[in-house]
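Visitor: Build the 3D model from these lines:
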Amino acid sequence: MTEPNTGRDERERTGDRQREHHREQERDHVDEADPPREAVDVAQREADDDSDAPRECHRRNCTERASFVVLERYQEETGHGAVEAEVALCREHTAEESPTNLDGAYMDYVFRVEPLPETVPASP
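Guide: Here you go, the predicted structure:
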């Protein structure tokens, strides 16, 4: 006579408890508002800026140091909100950039190129 597989049974009970816990968490937080998108973006940018390591160009197969951040904010194709794309690029690849989502332009449309702080020479 074989004994029941208690390990598998225990894993199933643990999984059931975890799923129930997640459902409770979702119910508890359903009325909470999501943070504004820009607040999340600013926090992410600040976290990215805090790193001491110099950023590398985002383009594939480019190992140059990033000199600029290119930002474009446009309306999503479905019309259900704004999309913000931000990328760090070297000088050469930044020169190749231009607005690519003009068909998604709206009142708050943004296309901006800014130098990274570590690449701006200090004033004497």
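
Visitor: Please make it C-alpha for all contacts and neighbour counts, starting now.
Guide: OK.

Visitor: So which bits of the strand or helix carrying residue 43 are buried?
Guide: If you go by DSSP states H and E, residue 43 is part of helix 37-49. Buried residues in helix 37-49, counted by 16 or more other Cα atoms under 10 Å: none are found.

Visitor: Please give the structure of this sequence too, so both can be compared:
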Amino acid sequence: MNNAQSGILESTPPVARYLIFSLTDHGDARRNLRALRDMADGRQTVVGPGQSLVRALGATVPGLRTFPSYAGAGCDGPSTPFALWCWLRGDDRGELPHRARRMTCALTPAFRMEYVIVAFTYLERVVI
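Guide: Now for the predicted structure:
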């Protein structure tokens, strides 16, 4: 995977899945991330490491910080810091669960999937 992930700036895909993982085993993290590297192309699969993962690996990413939480009258925007975030983009709703399963298996045992968010475009708007 290149440093630049073109999928971030491309138009919204018809269907998507967001996979959110916590780190459970630091010892296997590098091996499991190498398997993920072979699956993530930066376009159809976009990957975002969290600050906790970067620190656990003893690495640094310039500018990386935990997203702040916000709250206002009747509205909460919580910070959801997890170790790893993956955005699976696609055109075929049936294909995404298979990709998600392969990614989850590749990341086990070092990571545990905490959330899956299914999204799709309806009338040119993203629905989550």
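
Visitor: Need the TM-score from the superposition.
Guide: Scored against TM-score structural alignment, normalised by the length of structure 1, the superposed chains reach a TM-score of 0.33; 61 aligned residues with a Cα RMSD of 3.7 Å.

Visitor: just to revisit the earlier point, next secondary structure after the helix holding residue 43 of structure 1?
Guide: strand 68-75.

Visitor: Beyond that following strand, next helix or strand please.
Guide: Next helix or strand after strand 68-75 of structure 1 toward the C-terminus (DSSP H and E): strand 82-89.

Visitor: so what does the next helix or strand after that following strand touch, helix or strand wise?
Guide: Using DSSP H and E, the helix or strand that follows strand 82-89 of structure 1 in sequence is helix 91-95. In terms of contacts (3 or more Cα pairs under 8 Å, 6 or more residues apart in numbering; DSSP states H and E), helix 91-95 of structure 1 is packed against strand 68-75.

Visitor: now the angle between strand 82-89 and the strand it packs on, please.
Guide: Using axes from the mean of the first three to the mean of the last three Cα atoms, to 10 degrees, the direction of strand 68-75 of structure 1 lies 170 degrees away from that of strand 82-89.

Visitor: What is strand 68-75 of structure 1 packed up against?
Guide: strand 82-89, helix 91-95, strand 110-115.

Visitor: which of the residues in the shortest one are buried?
Guide: Yep, that's helix 91-95 of structure 1 we're talking about. Under 16+ other Cα under 10 Å, the buried positions of helix 91-95 of structure 1 are 93, 94.

Visitor: before we move on, back to that, I'd like the helices and strands packed on strand 68-75 of structure 1 as JSON lines, with distance to residue 20 of structure 1 appended.
Guide: Shown next, in JSON lines, are these (distance: least, Cα to Cα, whole Å):
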{"stretch": "strand 82-89", "distance to residue 20 of structure 1": "34"}
{"stretch": "helix 91-95", "distance to residue 20 of structure 1": "49"}
{"stretch": "strand 110-115", "distance to residue 20 of structure 1": "43"}
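
Visitor: So which of the ones you listed is the most surrounded?
Guide: The highest mean neighbour count among those, using mean count of other Cα atoms under 10 Å, belongs to strand 82-89: a mean of 18.
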